[in-house]
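Peer 1: Predicted structure and sequence below. I'll ask about it afterward.
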Amino acid sequence: MAQRGDTLRRIALQYGVAHAALVAVNPQRGESEPLVQGELVHIPVRLPRRYVVQQGDTTESLAAKLGCGEARLRELNACLTEGQPEAGQVLEVPGPHADRIVQVEAEYGPAQTAADLQRLKRAFPFITVTTIGRSVMGKPIYAARIGEGAFRWQVNAACHANEWITSALLMRFLEDYGRACRRRGAIGGKDAAALFRKCTLWAVPMLNPDGVELVQEGAPPSHPFYRELNAWNRGSASYRRWKANVRGVDLNDQFPAHWEEERQRRRIHEPGPRDYGGSAPLTEPEARAIADFTEMMDFHAVLALHTQGEEIYWNYRGCEPPEARHWADRLGHASGYRPVELTGSDAGFKDWFIERYRRPGFTVEAGFGHNPLAPESFDDVYDEWLRLMTEALDLPS
């Protein structure tokens, strides 16, 4: 029976079954429709994945071959607790990424972000977490710090609600960076300890938690904004196309950088799924939180992570510093994304930062497809993002 916050993908992850198999045994419902609390969902039988040990296999080589951790492999197979496997033994194989903190087989929302930040703190004591503000509905907006360098980077994600996969991209990077620092190894081909000493990274993984929750779970009648949201969404129960916060304000049109010009260009003067910049700049608590945090920390550079398009925007009305284009080229070379000199766009976070501080600011459009990008695309997009982020940390001289 579906509980509050459940989705088909989250149920599939919980029961260890394939999402496609769960959809197949529940043909009565549309995949994109939010589950109703109390709705019955049929769970297919889970068939364990098994492996026959080959000559020369070791626990270490099996973990690498099967894409899992040694500890989890031993946990599932008692025969491995006292020594090495023997040829012919049949082993149960953990699911993919079983040893990961940040799991992305299902929708990644505010609850997952909050829980994983605590797990990251426990696993890597050099990661600190703070709250920089609260959303319209009172959800905390977190920032995580890693590194001790003089150069201060800020990276934020999930400004747009249906781009929630960006939160998972940023959180997975924190996990991998933490692991690399702990083992004194490399990340993205670069020495993690050297990056740690060079830069202090502040990551804001989910700027718009109310909007993300709305996209993933819908708005039941008990939602405090149910009537308004239903009207703004034209009666549709699906919020997959929703980018704004829960008050129908697009947070990336909320910043005081030629805000009025953007408002006139958009010609949208009431709340809705996207492109409404509010009645004035910084009216929304999420936009105010990131602006106040940016002013307080006096960052040397910022990066706003969005989806999709595989592009890097690096300029704003000629206010960007001389090194901005060169940095964008380096980020593009590392990731395969295309640096774009953008015109005809105002009031975004990157725009405001560049105009106010005359320092490097970037918007990265990760991945390619239609928002929200499916979790199945995560691994491919993450490979690009990992290379881009490690290059970003290596940019300062």
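Peer 2: Good, I have the coordinates. Keep in mind that what you see is a predicted model, and the values were worked out from it rather than measured.
Peer 1: Please count neighbours and contacts with C-alpha atoms only from this point.
Peer 2: Will do.
Peer 1: And the helices in the stretch 1-150 of the chain, which stretches?
Peer 2: Secondary structure of the stretch 1-150 of the chain (DSSP state H, counting those that start in this stretch): helices at 8-15, 19-24, 59-66, 70-76, 110-123.
Peer 1: next one: the stretch 151-300 of the chain
Peer 2: Under DSSP H, counting those that start in this stretch, the stretch 151-300 of the chain gives helices at 165-182, 192-198, 209-217, 226-232, 259-266, 285-297.
Peer 1: Out of those, flag the one nearest residue 338.
Peer 2: helix 165-182 (18.2 Å; CA to CA).
Peer 1: outside of the closest one, which residues touch it?
Peer 2: 101-102, 104, 107-108, 113, 120, 124, 127, 146, 157-158, 186-187, 192-193, 196, 203, 205-206, 305-307, 366, 372-375, 378, 382, 385-386 (CA atoms under 8 Å, 6 or more residues apart in numbering).
Peer 1: what about versus this one:
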Amino acid sequence: MTIVNECIPYNYERTITDLYRLISKYPYGRIESIGRSVLGKQIPHLLIGHGSHVVHINASFHANEWITTNALMKFLETYLRAIYRGERVAGIDAQLLYENITLSIVPIVNPDGVNLVIDGINAHEAYSAFIPYIGREVNDFQGWKANIRGVDLNNQFPAYWEIERERKIPKSPHFRDFPGYAPLSEPEAKAMVQVAKRYQFDCVIALHTQGEEFYWGYMNKEPMEAKEMAEYFEKVSGYRAVRTIDSHAGYKDWFILETGKLGFTLELGKGINPIPLSQFHILYPKTESILANAMNILACK
């Protein structure tokens, strides 16, 4: 019997509940908090395995891209079950990955924003009166990308942040694209920097939507093996590999600039955000292939 139900949206509470259920059933990892969101929600971080190479995967930087949490939770259960049963994930021996890779997962970077998109305003929480004044679409919050105080978390990192601050149209808190008044002003962004430094990631994979493509370079600072990995990901997923785009201040950008190591941003699915769950059966197998193969490539180094 499976725990993860990918057919319903994963808000913060459901994510936390199922993380603990998974680790209780498959005791191969540990859960910790890497910090708190604006509204005080603990941001969960899961570590699995004990290999020398650390692969990090995150989801839901952007609130209306919550389907990435669904995908990451399903991948997590698939991987844990495969370890337990001695099976393969995307054709790769899960036990080999477990022994040679430490997998780091932050399944919901922006818990306040995700809950707003999925569940609407909680009148008992801080910022509830402020939210309607900084942008909404029609009668809901389906277009909301930011955290709860109107800052785009994936425009928060010190990788030429000043360029984004200058050219982004929102100059104050907004439901999307406002990079904040300074880099790392938001607790969620700070937590993501701290966890990368603490665990010395070798590879970062950030799950976003949409476009059926992925970005693998930044300012020519990526390592030489990034191109070869990108070509392989393109082969196993059908997604288009794009070295760079005219964008700065993202988590992957900062990680490559800071460390010179491997960083990828995956744009799952195709259409208008939020990607509907009816697309999940199409986007998930491609995601699983990339994630498992990324782990395998580093496991074999």
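Peer 2: Good, I have the coordinates. Predicted model, so just to flag it, every value in this text is computed and none were measured.
Peer 1: can you tell me which residues contact the residue positioned nearest the centre of the second structure?
Peer 2: Centre of the second structure computed as the mean C-alpha position; nearest residue by CA atoms, centre = their mean is residue 59, 2.2 Å away. Residue 59 of the second structure makes contact with 66, 68-69, 72, 106-109, 206-208 under the criterion CA under 8 Å, 6+ apart.
Peer 1: Output the helices of the stretch 1-150 of the first structure as JSON lines; include the columns mean neighbour count.
Peer 2: Below are these laid out as JSON lines (neighbours: other CA atoms under 10 Å):
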{"stretch": "helix 8-15", "mean neighbour count": "18"}
{"stretch": "helix 19-24", "mean neighbour count": "16"}
{"stretch": "helix 59-66", "mean neighbour count": "15"}
{"stretch": "helix 70-76", "mean neighbour count": "17"}
{"stretch": "helix 110-123", "mean neighbour count": "17"}
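Peer 1: Let me have those in CSV, extended by distance to residue 347 of the first structure.
Peer 2: Shown next, in CSV, are these (distance: least, CA to CA, whole Å):
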stretch, distance to residue 347 of the first structure
helix 8-15, 35
helix 19-24, 39
helix 59-66, 47
helix 70-76, 48
helix 110-123, 26
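Peer 1: looking at these, which is closest to residue 393 of the first structure?
Peer 2: helix 110-123 (19.8 Å).
Peer 1: Where does the closest one end up in the second structure?
Peer 2: Alignment of helix 110-123 of the first structure against the second structure: residues 12-25, by TM-score structural alignment.
Peer 1: and the matching stretch, how far from the first structure on average?
Peer 2: Stretch 12-25 of the second structure, aligned to the first structure and superposed, deviates on average by 0.6 Å (mean CA distance after the TM-score superposition for the first structure).
Peer 1: can you tell me which residue in the first structure aligns to the residue nearest to the centre of the second structure?
Peer 2: By TM-score structural alignment, residue 59 of the second structure lines up with residue 157.
Peer 1: same check, this time on residue 184 of the second structure
Peer 2: Counting by TM-score structural alignment, the partner of residue 184 of the second structure is residue 282.
Peer 1: repeat for residue 202 of the second structure
Peer 2: Match for residue 202 of the second structure (TM-score structural alignment): residue 300.
Peer 1: And for residue 290 of the second structure?
Peer 2: Under the pairing rule here (TM-score structural alignment), the equivalent of residue 290 of the second structure within the first structure is residue 388.
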